[in-house]
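Novice: Test case, fold it:
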Amino acid sequence: MIKAYVFDVYGTLFDVHSVIHKCNQFFPHKGSKISHTWREKQLEYSYLRQLMGNYTSFSTVTKDALRYAVHKHGEQLDPQTEKELFHAYFHLDPYPEVKEVLSQLQHKKLAVFSNGSHDMLDPLIAQSELHHLFDEIISVDEIQQFKPTLASYEHARKCLNVKPEEVLFMSSNGWDITGAKNYGFQTAWINRHHLPVEELNLEPHTIYSNLSGILEWE
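Specialist: Presented below is the predicted three-dimensional model:
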């Protein structure tokens, strides 16, 4: 029996590439390339810092990844442009079905669980008008252990005061679903980009193209 519905944020509830328009304002015709490199390095830097035992908050990781992405694509980043592009992460677009799905689950315990630090998560969720739909906003920054470590998922479980098998965890990121299943959560992969399952012998319990599919767990 599912007692807590737990949602990843970036790519699951919010479209990280809704920053492309803002990137194009500063770097015409390079917005898509910069956005995709930015996201790739954002993830890579979190993995590397975890492996090296050199933790820093996701806001710092995001800024470092942005600098790399801009430089990779032959541009320079002044302090004001960096500030404006970083703040674009506070105004990401939620996916179209998100608010309706969350509204239909209000009789359940709902939580956000993200690698994002609260200085990024809280303003993003507040401006999207989704804040009142969640019981908990949980960040790995509270224990300085990035997903997909076992310790990160254990932290979320403790915050929710449930057993691992009582959690349905949703993410659009295959690596995150793999980590959550490895820990013991039930998993629903929101496979928005129709990607193959990760080859780690930890297949998702269910796969949906968007969040609407999770309503069948009711």
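Novice: CA only for contacts and neighbour counts going forward, please
Specialist: OK.
Novice: which outside residues touch stretch 203-215?
Specialist: The contact list for stretch 203-215 (Cα atoms under 8 Å, 6 or more residues apart in numbering) reads 97-98, 101, 105, 177-178, 181, 186-194, 197.
Novice: rerun that using 7 Å as the cut-off
Specialist: With Cα atoms under 7 Å, 6 or more residues apart in numbering as the test, stretch 203-215 has contacts from 97-98, 101, 177-178, 186-192, 197.
Novice: Which positions in that stretch come out as buried?
Specialist: Across stretch 203-215, burial judged by 16 or more other Cα atoms under 10 Å covers 203, 204, 207, 208, 210, 211, 214.
Novice: now the other sequence, so there's something to compare against:
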Amino acid sequence: MGPVQAVATYSAYEDRLMYVESVTPYSQLIGTNLAYVDMEMNTGDAFQQAFPQVLAAYEALVPFADVNPALKQLHDAGHQLILMSNSTRALMNAHLKHMAPVFDQVITADDTGCYKPQTAFFDYVDAHLPAGEHIHVAHGFWWDIMPATRRGWQRFWINRDHLQAPTAVQPLSELPDLKALSAQLESNN
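Specialist: Below is the predicted model of the structure:
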């Protein structure tokens, strides 16, 4: 039992905990996840003891190198950019410090009262999107691409992991990162 299993266990419990009836403060969700990792890996409270470091790591997350230039390019081309995140407002404020100041709106789980991929998250977004066509761009397949598919939204999957999408979600536009998104959007018009 090593780090790979710990990460997989943490991710599995995070997904499960995001299906609660109401949003758990994200820091509490992290702590609960760590307790489940301890349980699954029989490590006492070793992972729970690392809570301050794990929370600090979440707060210090920075985007991939291609993200800020691509977002700025999209913004400069006149696209409205709306960020949808399972994060809380407090964590998102920490993340936004590392991102280009290009978002017209930021929607978090605090706003929607639930986490993606729950339908209510996307209902909230639908009610708060500007009128007209929109395009959903996301890395999260289960959390974003699947709900966007069910809604009939045009979508781009940022497939950094080079996975094979199920045929049920085709046609699906895929890009390996955000660098080519602006050019792709222009060629689609």
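Novice: Tell me how the two chains score on TM-score.
Specialist: TM-score for the superposed chains, counting by TM-score structural alignment, normalised by the length of structure 2: 0.82, backed by 181 aligned residues with a Cα RMSD of 2.4 Å.
Novice: Distance check, the most centrally placed residue in structure 2 against residue 34 of structure 2.
Specialist: With distances taken as Cα atoms, centre = their mean, the residue of structure 2 nearest its centroid is residue 85 (5.1 Å). For residue 85 of structure 2, the distance to residue 34 of structure 2 equals 21 Å [Cα to Cα, to the nearest Å].
Novice: returning to what we had before: from the contacts of stretch 203-215 of structure 1, keep the buried residues only.
Specialist: Buried by 16+ other Cα under 10 Å: 98, 177, 178, 186, 187, 188, 189, 190, 191, 192, 197, out of these.
Novice: from memory the third one sits against residue 201, does it?
Specialist: No: Residue 178 of structure 1 sits out of contact with residue 201 when judged by Cα atoms under 7 Å, with a separation of 8.7 Å.
Novice: would CSV of the buried residues of stretch 203-215 of structure 1 with distance to residue 40 of structure 1 be doable?
Specialist: Converted to CSV, these look like this (distance: Cα to Cα, whole Å):
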residue, distance to residue 40 of structure 1
203, 22
204, 22
207, 23
208, 23
210, 21
211, 23
214, 27
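Novice: Of those, which is the nearest to residue 73 of structure 1?
Specialist: Using Cα to Cα, residue 210 is the member of these that sits closest to residue 73 of structure 1, with 31.5 Å.
Novice: what lines up against that closest one once you look at structure 2?
Specialist: When structure 2 is aligned by TM-score structural alignment, residue 210 of structure 1 is paired with residue 177.
Novice: that older thread, now the buried ones among the contacts of stretch 203-215 of structure 1 in a markdown table, with secondary structure and distance to residue 151 of structure 1?
Specialist: Formatted as a markdown table, these follow (DSSP: H, G, I helix; E, B strand; the rest coil; distance: Cα to Cα, whole Å):
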| residue | secondary structure | distance to residue 151 of structure 1 |
| --- | --- | --- |
| 98 | helix | 28 |
| 177 | helix | 15 |
| 178 | helix | 14 |
| 186 | strand | 17 |
| 187 | strand | 17 |
| 188 | strand | 20 |
| 189 | strand | 21 |
| 190 | strand | 23 |
| 191 | coil | 25 |
| 192 | coil | 27 |
| 197 | coil | 24 |
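Novice: The aligned residue in structure 2 for residue 152 of structure 1: neighbouring residues, count only.
Specialist: Using TM-score structural alignment, the partner of residue 152 of structure 1 in structure 2 is residue 121. A total of 22 residues lie near residue 121 of structure 2 under the criterion other Cα atoms under 10 Å.
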